[in-house]
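Participant: got a predicted model here, sequence first, then my questions.
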Amino acid sequence: MKEHEPIPVYHPTPSQTRLATQLTEEEQIRIAQRIGLIQHLPKGIFDPGTEPSEKKVKECVICMLDFVYGDPIRFLPCLHIYHVDCIDDWLMRSFTCPSCMEPVDAALLASYENN
């Protein structure tokens, strides 16, 4: 008996959870656009550097774990940083920064229009 791949679960709104097969065409388009926008957010590798700074970000506010040298991180337009997996999952539910609640898509779209 062949095992089936699990059907991806998406969040058309932050409080709704539906299987990919249950999404309307409009919701599928919105989620595809959201995935595309997330992929355009800059990524990097966490490197605390050698300068001790009181303001230096030490933990991902989503998972509450300290950043470790080499962790894959993503930068939001508001300059907050998060683990890539944490923020990508967050942004699939809500397109706002979890720290400052700044809408990510508006800032992202504005930065494209200015280029």
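Facilitator: Received it, and whenever you're ready, just let me know what you need.

Participant: going forward, measure contacts and count neighbours with C-alpha atoms only.
Facilitator: OK.

Participant: show me what secondary structure element comes after the longest helix along the chain.
Facilitator: If you go by DSSP state H, the chain has its longest helix at helix 25-40. Later in the chain than helix 25-40, the nearest helix or strand by DSSP states H and E is strand 43-45.

Participant: adding another structure so you can compare the two:
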Amino acid sequence: MQKQNPSIEEQVPVPVYHPTPSQTRLATQLTEEEQIRIAQRIGLIQHLPKGVYDPGRDGSEKKIRECVICMMDFVYGDPIRFLPCMHIYHLDCIDDWLMRSFTCPSCMEPVDAALLSSYETN
């Protein structure tokens, strides 16, 4: 019978957030206002459309071959997210990026402005 060290099992990493692009803090160190802003940002990110990379589905996607964040080629079946400016990225790459900066890494278009204006017109 193996003896396990309970102190290692009980250690759960505390999430790290970026209240502003230049700041990095543990979730336990955020102010209430920062927690609210981060929760709102997570909510907005979840409203962005996602899909699966399929280079044969649409001819316009053929020229998009790599995620500009990780510089890795898209592979058929990769989970992707679409920004309002129509740029696509790996889901995990863009979600992490948007937690730091709410602009498209390719065209620098503010993502929240496009999202908020789409809500106002609906």
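Facilitator: Yep, that arrived. Note that the structure is predicted; figures quoted are calculated from it, not measured.

Participant: give me the TM-score for these two chains.
Facilitator: Overlay of the two chains. TM-score (TM-score structural alignment, normalised by the length of structure 1): 0.94; 115 aligned residues with a CA RMSD of 1.6 Å.

Participant: residue range for the longest helix of structure 1 in structure 2?
Facilitator: Using TM-score structural alignment, the residues of structure 2 aligned to helix 25-40 of structure 1 are 32-47.

Participant: picking that back up, next, the buried residues of the longest helix of structure 1.
Facilitator: Within helix 25-40 of structure 1, the residues scored as buried using 16 or more other CA atoms under 10 Å are 27-28, 31, 34, 37-38.

Participant: number of residues surrounding the corresponding residue of structure 1 for E109 of structure 2?
Facilitator: Superposed on structure 1 with TM-score structural alignment, E109 of structure 2 falls opposite E102. Counted with other CA atoms under 10 Å, residues neighbouring E102 of structure 1 total 15.

Participant: my read is that E102 of structure 1 contacts T96, right?
Facilitator: Yes: E102 of structure 1 is within contact range of T96, at 5.4 Å (criterion: CA atoms under 8 Å).

Participant: how much space between the nearest residue to F67 of structure 1 once chain neighbours are set aside and M1 of structure 1?
Facilitator: Take F67 of structure 1 and drop its neighbours on the chain: the residue closest to it by CA to CA, 6 or more residues apart in numbering is E59, 5.1 Å away. Distance of E59 of structure 1 to M1 of structure 1, computed by CA to CA, to the nearest Å: 44 Å.
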